[in-house]
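Predicted model and sequence follow; I will ask about them next.
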Amino acid sequence: MLYSSSFLALNPAESLDNMHVLKQDWNLDRKTAIGVISVNSIDFVNLVFDRFKKGQIVVFLQSETDFHKIQVTGVTEVVRPEAKFGWCDTKFTPQPTSSIAQISFTSGTTGQPKAVLLTHRALNDVVERLNSIMEVDASIREYVGVPTNYSFGLGRCRAVATAGGQFYIPENGFNPLEIREMLRQGSINAISAVPSLWRTLFQCEEIFGNETDGVRWIEIGSQYMSRAEKERLLKLFPKANIVQHYGLTEASRSTFLRIDRTRGEHLESVGKAYGNTDIKMSADGKIMIKGPHVAEMLLVEGQPKNNLDPNGWHTTNDLGWMKDEYVYYLGRADDLINCGGVKVSPDNIEKFIRKTLNIQSGIAVARAKDPIRGEVILVSTLADGGLDRQSVKDAAIQAAAAHNIHSPDAVKLMELDEFPTTATGKVKRKQLTELYSARLESLHAAKQVKREEPLSQTEDDRSLTDCEREIVTVWKNVLNLEQIDADSNFFEMGGDSLTAISVMVKMEKLGIPPQIVKGMLQGLSVRELARRIESTEDKKATSHTITSYYTKTGMNINIVRGLLVLCVIFSHWYAGFANRLPPIVGNIRPYISPILAAGTPGFAIIYGVSAGYSMFSIFQQDRSRLSQLLRSTFIVLAGGIVISALLRLSHEFISGQIQSLTDITNAFYSVLAYYLLITATLPFWFKAIEKSKNPAAKSILISILLYCFYYYFISGISAYEAHGFVELIKLVMTAKYSYFNLTAGTLCGIAIGITLRQNSQKQGIPNSFVWIGCACLAAGFVVCSHAGMSESWFVWPTRKTLLWGWLFYIGWILLGLDAIHKILSGYNQFSASKKFVLQALATVGILAFPLYVTHGMVLPLRQLMVAGGLPSTFSLFISFSLFLGSFAFIFKKIHSTNFTW
């Protein structure tokens, strides 16, 4: 399995006591209960699947300090998955046994959350029914719009993996713009999301066209969705198998509704039971569920509790009714708030606010309807309660965040003269919800309700530019605010990931450049966004800034690669220039030999760094996309090799130098031949390391073995005589650009790149790079001296890179990456000229292969023109000018794309 996680071993004393109770009462096998921190990540999914396979019980935790859950479930080890996103093709084989697979927690109305114990058989039953109803097959490629650490999201991953398909986890959450592009590319054919996310998509459905015909499967999560909304979804995705389910943590996916096969009033339902599942209503109107997927055991307040009655039925706290076997959901009997799929108890929110404000009464929490999230948190206060309104709002936002609801707009306030209560003084939460709804529907119905004052500062529209006014209008519309502060950013005004999507779509419709729209998610204010737009319209470039670790690291790698490309070009042309300059220039060659020799090994290493940093993650997530990238590089390299060979052969033909087939085949040999081969075989090396828990370490190990194989076996082949194509193959395997030797260096670079990617959360170059780099430099000197090859430092050109050379240049690159990272830390404060120098080097690095190809054509083209009768100096001028002209043209294009707005 692909995962790389951190572990925390716990003192099991108290935990084992509780686990003993579970084993004794429910006959659990003596397996280790593993606590897994719930995070949205591919690593989380793979880790859960792997622990299932090993027969361990997975306990979902919020953090390493979730001590109550750890103690009541007997957890002795906690694992924190890493944040990984994109495509995943992990396969999952269900285990239909009665042993416990996972322990989840669901909120109750009071006290600690209850633990729900689910067996492998229960999970397997859900997947079998779900995949059967949806009619999925191994071709499914799903966009999972709900975080994988939610029951719905993890269930989708489990279903897709069981079917043999692939799923995509978006790094920044559900995004209709991303979905549209992926549909146009044909990279997805399935989507899963909860109703609140589908409502976000409805707000911008006009951006979609015929690409929606490519959607074959859709699953909708367990929240209320109206008949009209389902019919709207049917119209938008006319060729999809659309399934909605109803369920809860204790009984996931208990009913299914095939929306695409249902018409009329039944679309208002949540479907009916399938397989071995049964549904009925209790005497007081609560939904009751029976089946192999229902959890048999719970832990409530740390004490074991049977979840089923003597006849095997589980009674929910959801109200409903049935007609023609279809279940109609009416609401939650226990008043739980389902905010965008996150379920929270109003009692727990109340307790948090009271503790924060140090009060005993004066507030009441209920749910309120919301068009985007389904439900939000409604906090009611008393007019004569003496509570500061802003303090209550701040405390409520903190309480919501503590329960994984991170949008300030998910909290609403309402002020009343008195709370509606029962005869015993209990607040009637349903009436609070009704009062708030009435307040929104009509101001005349709000005699008891005092309107909430806007929190934002007023902004005189007359002081805004036209561009600022357009952005303010969009934000007002989406955030439902009367006033917008032009100096506050989108998130300060109450925006979040859900509403950000709507704003991005509307800004795109206004014709705002996409790169400017991205600035919104970087926290730019209305004025800052408008300035960038206006500067774009005036054709004035906006200064490029580094906004993330990924931007900085990518630029760092490109700068190092650019320096190495310049070293290669300098070394290839040094002799020609030195012969035309005073002798002193040629005499310094021994002292600059390490620089002249740096190009071949250094570029192989930095090629690996780039591959490990960016391409390895793509390989893990979307191999088809990596194939497209490598195919483009392969075509460039192959074209360069052929053109260079034809130029060389044309010259040799005119000058009568071609004597045999070997002369022809050898014309195709150069360093480009190595990069053509490594580009074609890179997926093979990725596959060799992907299954390892530490792919960087395995990459280094393979590198050492590959170098030994080259040094002790392959290099000896060079002594054997060969001709024609066999000679070309021998050159590729044994000569200066030996595939095995250079790949050993490339694999070391891949290890460095993977380490940089894994260090992204720390936002810096690993401290180990400096001391490892120094150690490699020292080791290179020691090995060279011990082998009696000290003079080699002053010799160039070299026939091949030996061990001491690899050690030296690996150290050189590690220290170079660290040094440039430190330089880039002050990049945003640099002057335009300093920025341009770094941008130019990075652009050269981006153009590495085109430069490799075109600079290698300069001399063959010059020789061809000389052989045709043109003067030597004139021929050199023409070929060199063509190289510089083509480079300047493409340099301007690439620089403009990457470093200007």
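Now that the structure is in, tell me what you want to look at. Numbers count the residues shown, from 1 in each chain.

C-alpha from now on. contacts and neighbour counts both.
Fine.

which residues touch residue 121?
Applying C-alpha atoms under 8 Å, 6 or more residues apart in numbering to residue 121 gives the contacts 95, 96, 97, 98, 99, 292, 293.

Leaving out chain neighbours, which residue sits closest to it?
Computed as C-alpha to C-alpha, 6 or more residues apart in numbering, the closest residue to residue 121 that is not its neighbour in sequence is residue 96, at 4.1 Å.

for residue 134, same thing?
Residue 134 sits nearest to residue 241 (C-alpha to C-alpha, 6+ apart), 6.2 Å away.

same question, residue 616
If the residues on either side of it in the chain are set aside, residue 616 comes closest to residue 686, at 6.6 Å by C-alpha to C-alpha, 6+ apart.

swap in residue 161?
Leaving aside its chain neighbours, residue 161 sits nearest to residue 91 (4.6 Å; criterion: C-alpha to C-alpha, 6+ apart).

Let me know whether that neighbour touches residue 164 as I believe.
Yes: Residue 91 lies in contact with residue 164 (C-alpha atoms under 8 Å); the separation is 5.8 Å.

Just give the number of residues close to the residue nearest to residue 134.
Applying other C-alpha atoms under 10 Å, we find 21 residues neighbouring residue 241.

where do the strands sit along the stretch 101-250 of the chain?
114-119, 141-144, 166-169, 190-193, 217-220, 241-248 (DSSP state E, counting those that start in this stretch).

As TSV, those strands with distance to residue 806 would be great.
TSV is the format used below for the strands of the stretch 101-250 of the chain (distance: least, C-alpha to C-alpha, whole Å):
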stretch	distance to residue 806
strand 114-119	53
strand 141-144	42
strand 166-169	38
strand 190-193	47
strand 217-220	51
strand 241-248	56
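
Tell me which of those approaches residue 328 most closely.
With C-alpha to C-alpha as the criterion, residue 328 lies closest to strand 241-248 of the strands of the stretch 101-250 of the chain, at 9.9 Å.

next, the one to line up against it:
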Amino acid sequence: MNFSADREILGIVSRSSISYVKGVFSAFSKGSVVVNLRDENDRERCDMLGISQILTPEDDTGWVSDLNYPNMQERSQDIAQVLFTSGTEGKPKAILLSYGALANTTERLTSIMAIDSSIREYIGVPVNYSFGFGRCRVVSQAGGKFYIPPNGFNPSEIAEMLQRDKINAISAVPTLWRILLQSQELFLGIGEKVLWIEIGSQYMSRAEKEQLKALFPKARIIQHYGLTEASRSSFLKIHETEGEELESVGKAYDGVEVAVGGNGQIRIRGPHLASGQIKDTLEQRLVDDDGWFTTSDQGRIENGYIYYEGRADDLINCGGVKLFPEALEQDILTELQARRGIAISKIPDSLRGEQPLVSYLSDTNIDVEQLREVSNRVMLKHGFNAGKTLKIMPCKSFPMTDTGKIQRKKLSEQYQSNESLSTKSANTEAKQASPDSIADKLVDIWENVLKISPISLNDSFFDLGGDSLSAITVTMKMEKAGIPKDICRKIFEGLTIAQICQHFKSTQSPLLANKISQLIAIWEDVLKIHPISMNDSFFDLGGDSLSAISVTMRMEKAGIPKEVCRKIFEGLSIAQIVSNMDQSSDASNALTEKTKQLVQIWEETLKINPISIHDSFFELGGDSLSAITVTMKMEKAGIPKDICRRIFEGHSINDIVRSSDEPAAASTIALRSEQEPNTPSRKIPLAAGSQALNMVRGLLVLLNVTAHWMPGIIDRLPAVFAHFNKYLAPLYSSGTPGFAMVFGAGIGFFFFPRYQKNPQSVTPVAFRNAILLGSGITVYAALKIISNLAEGADIDGLVVSNAFWSVLTYYFFAVLSLPIWLRALTWKLNFSYSCLIAALLFYTTHLVIDAIQISPSNNPLIQPFILLLTAKYNYFEMSAGVMLGAAVGNWIRNTIVREGSLKLFGMAGLLLIGLAVILSYEQGQFSFWFIWPKGMFLWTWPFYLGVVIIGITGVYRYATSQHTHGWFDTFIKVLVVVGVLAFPIFIAHELVMPLKDLLTAMRVPGAFPLTIILFFTAVAYMVKRLYQVQFGSIS
């Protein structure tokens, strides 16, 4: 061991924060020894280890990225960190961890989980403990990002971050996973976004692990087993394991060995072991001469899997807080100034896993109340708050082994055998004392959860020793028993059962009383405290962040607005929280019906159910055309037009409804509209991304129209303009491939997120577009056929068949293929990668068909399909371009959701353009750039893909900037509207020439200018109407 005095020993106050992690990493990079301190005045540890400097980190939380874990190979034998654990005698024991041991654990974990730089992890455990700090090391070394939640583990926050694609990995201990499994409905449809999960070393049943596998089907789920002295000694690959082996703690990997000695104790050997320990100021070895570390854990090995059977010394694991019975006994006896008569064992606890049982010999002079007080005080020092939930059992004698050791398991069995009868008797007595139905329910629930009987109507939940986790359980049971939520919440105010019932009876407003009852029930259930006063705050009652999160989730489910629920973190009491609700009750009642209306409208349009009022339209996968449909329905529901338009800015239903009902908000919007009439949305990234995509689509539609008409116009100009068409050829050529790829980008940006939420929601949209295109194709064919008849041409089946072919025909089949494509693209791989593979397969198929040279058919029923395979707008070549666009659209959306930069996309666009130019030159086709019309070549696709990418990223950057240019904003908005109307405009422009031919055949004078005027009039009308819906009047 290298723990010499010439190295700096840094004491760092142990806090779960960003500054703590950065402080430890910084110390490691300097080669210092880091020691966790309980506080700034932790003289015991400072004196023991000769700490030369103390660092007090800030309590900062949130995202951490670009944090490099230092490589300390040259110091692999040096001590890096000193962690403390309780010894069997109750005195602190310092465990010495080397740089090499930490590095080995990090490397093995990275390998077993196949972690890469794409990881974005929600670390649900404190990062100042071994488990959480290990996750920080692994993620940082991989080049990923991790998130330290400000209020601890929160399933609701996790679900929201998954929904927004901000995280793809989660780490937590089994106790926290059990809380998450109680809210599985939050993760339906988004569980597959989780790619990595690590579970701590507490016991977790096979059934619980199977639930996690089902909830997160694409995740690599790893549970580890280890100790402070031997971190992560085995790994169980839950995602690959079936059957009874899920009850194990896995296998040892990569140079780590695990064996079971003759006495059944687990032994561990490997490079990850601690270098030693300091006990009673003496430095000691941990391993024997063969390098084996013998644990105090019992276990067995079957088929290579390690089965953990418990601690030899009956360690008690209370929701992650580990208690050693011998240490507790010694401390209690010391405070009681007694030498014998106390035995500590463990009994099951449905929420925390285990809790301590204090047994005492009845023939001793031990006062029970003094024993309870001392035991609570001692356990609190060891990190566990039992309070009145502490179980105490008198015994005539302790069961002993032949060697004189207490048989703790038999003590636990003795307690449990008497528990059921005791609970029933206490419940009966309490019910006789309280005729009130609510009091009966509260007594039953509290006694059942706290295992205390009888409970007085004048006791509060926290006076009875309830903690935050048990309080969560109580409130949940109270709600299920039909107790109003507002009454439930009074548990957190410290009110007694009698006070809660009296408050309920004396409350004038039944609605307000109901809310108070609900809150009291929730708080009492979570904190296991009774009674709770409505004037206590959650943290005054001893609630922690974890239980506060559980409470807020249940409050939300109870219909309490999110912003009101969050008041719990501000330290407000139940009375103050309900008061906040009461002050806005009129507004809330007014909002309720409109909120329901909007939710119904959005669900009907998007075919997604249920929809949260806190989701924005674009987050749900809505596109601009659907948004227009929704805004029209919202106007009919009585929402003002200017408020309806906020849907295009990315606002949620909650924001929209409150804006429509709050005069201040409405006036603010009106004022902003007057001052900045043409300013695009600049704060909602997905809305800006939608605008950018629609703008590029609109530009390409106009280029497509231009390509069909502009050459003819230029040909009629003076000879000096004769060469203009040559130089405009690259623009003319952009319409077909560019529009195909921006069509694909819409699939990746809009349709794939919608498909993820509800696969059935895409089919109606596909059919809607197919009907629109099919109608356009039919009208187009009819005009061509009628025109031919008017000109006296012969009409046969083949002519009729060919009349239906145009680029619209491809898009007709493409939109019908959309549900099939999405199902195939989401089968196994990442969506964007699947799109690239599909593009390769489509283009390869196109080349094969082209090489076969399929001949045209005279059969009018077969010829359309031959055209679909071989014509200029053939299915496979066009679909290859669509798939490229879909991949890019999804990548861009994910980057926006993750709040990343699109600069790299712009650079990629430039590289694609350069590649296309080089390819065309290398293939001897450079001259084709200036030919129009022409077919499509391999280099066509990367060139116009680059153009599309640059267009989207450029407009997005402008739309999210703080700079405004009135005329340019209006121009952008017009193009956005044109993009939304892409298919109608595309269809209308295809009808111009057939209509002109028909009018000419009918000898209508000025046929061409007439059709052009009709086209532009119709387009101008549609653009104006849609502009007014989306942006208001043009100024």
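Sure thing, it's come through. What you see is a predicted model; the values in this text were computed from it and never measured.

Map residue 108 of the first structure across to the second structure for me.
If you follow residue 108 of the first structure across to the second structure using TM-score structural alignment, you land on residue 87.

before we move on, the earlier item: state the distance from the residue nearest to residue 121 of the first structure to residue 734 of the first structure.
Shown here: residue 96 of the first structure relative to residue 734 of the first structure, a distance of 54 Å by C-alpha to C-alpha, to the nearest Å.

In terms of neighbours, single out the busier of the two.
For the pair residue 96 of the first structure and residue 734, the greater number of neighbours falls to residue 734 (22 against 13), based on other C-alpha under 10 Å.

Would you mind finding the match for the more buried one in the second structure?
Using TM-score structural alignment, residue 734 of the first structure has no partner in the second structure.

Next: residue 177 of the first structure.
Match for residue 177 of the first structure (TM-score structural alignment): residue 156.

In terms of helices and strands, where is the closest residue to that match other than its chain neighbours?
In this structure, residue 156 of the second structure finds its nearest non-sequential neighbour in residue 553, 6.5 Å apart by C-alpha to C-alpha, 6+ apart. Using DSSP states H and E, residue 553 of the second structure sits in helix 545-557.

Where does the very next helix or strand once past that helix end up in the first structure?
Per DSSP H and E, helix 545-557 of the second structure leads on to helix 562-565 as the next helix or strand towards the C-terminus. The alignment of helix 562-565 of the second structure onto the first structure (TM-score structural alignment) spans residues 514-517.

what's the answer for stretch 34-49 of the second structure, then?
Under the criterion TM-score structural alignment, stretch 34-49 of the second structure matches residues 58-73.

Quick check: buried residues in that stretch?
Buried residues in stretch 58-73 of the first structure, defined by neighbour count with 16 or more other C-alpha atoms under 10 Å: 58, 59, 60, 61, 62, 64, 69, 70, 71, 72, 73.

Among those, name the ones in strands.
58, 59, 60, 61 (DSSP state E).

where's the spatially closest residue to the third one that is not a sequence neighbour, which helix or strand?
Going back to what we said before, that points to residue 60 of the first structure. Using C-alpha to C-alpha, 6+ apart and skipping the chain neighbours, the partner closest in space to residue 60 of the first structure is residue 36 (5.1 Å). Per DSSP H and E: residue 36 of the first structure is located in strand 33-37.

what's that strand packed up against?
If you count contacts as 3 or more C-alpha pairs under 8 Å, 6 or more residues apart in numbering; DSSP states H and E, strand 33-37 of the first structure packs onto strand 57-61, strand 75-80.

That one against the second structure, how far on average?
After superposition onto the second structure, strand 33-37 of the first structure sits on average 1.9 Å from its aligned residues (mean C-alpha distance after the TM-score superposition for the first structure).

what's the counterpart of the residue nearest to residue 616 of the first structure in the second structure?
Under the alignment (TM-score structural alignment), residue 686 of the first structure pairs with nothing in the second structure.

cool, residue 865 of the first structure as well?
Residue 865 of the first structure maps onto nothing in the second structure, by TM-score structural alignment.

which ones are touching residue 865 of the first structure?
By C-alpha under 8 Å, 6+ apart, the contact set of residue 865 of the first structure is 872, 875.

That one and residue 664 of the first structure, how far apart?
20 Å.

and what of residue 415 of the first structure?
89 Å.

Could you tell me where the strand or helix carrying residue 799 of the second structure falls in the first structure?
Secondary structure assignment for residue 799 of the second structure, by DSSP H and E: helix 797-803. Alignment of helix 797-803 of the second structure against the first structure: no match, by TM-score structural alignment.

what packs against that helix?
helix 762-790, helix 863-870.

residues of the shortest one that come out buried?
Taking 16+ other C-alpha under 10 Å as the neighbour-count basis, helix 863-870 of the second structure is seen to contain the buried residues 863, 864, 865, 867, 868, 869, 870.

next one: the longest one
Neighbour counts over helix 762-790 of the second structure (16+ other C-alpha under 10 Å) mark 762-763, 765-767, 769-770, 773-774, 776-777, 779-788, 790 as buried.

Show the contacting residues for the corresponding residue of the second structure for residue 291 of the first structure.
Aligning on TM-score structural alignment places residue 291 of the first structure opposite residue 270 in the second structure. Residues counted as contacts of residue 270 of the second structure (C-alpha under 8 Å, 6+ apart) are 255, 256, 257, 291.

Check residue 521 of the first structure too.
Counting by C-alpha under 8 Å, 6+ apart, residue 521 of the first structure makes contact with residue 500.

any idea how far residue 132 of the first structure is from it?
Distance of residue 521 of the first structure to residue 132 of the first structure, given as C-alpha to C-alpha: 40 Å.

for the longest helix seen in the second structure, packing partners?
Secondary structure assigned by DSSP state H gives helix 685-715 as the longest helix of the second structure. Helix 685-715 of the second structure sits against helix 724-732, helix 735-746, helix 875-897, helix 940-959, helix 966-980, helix 982-1001, with contacts defined as 3+ C-alpha pairs under 8 Å, 6+ apart.

Can you say which of those is nearest to residue 56 of the second structure?
Of all these, helix 875-897 comes closest under C-alpha to C-alpha, at 34.5 Å.
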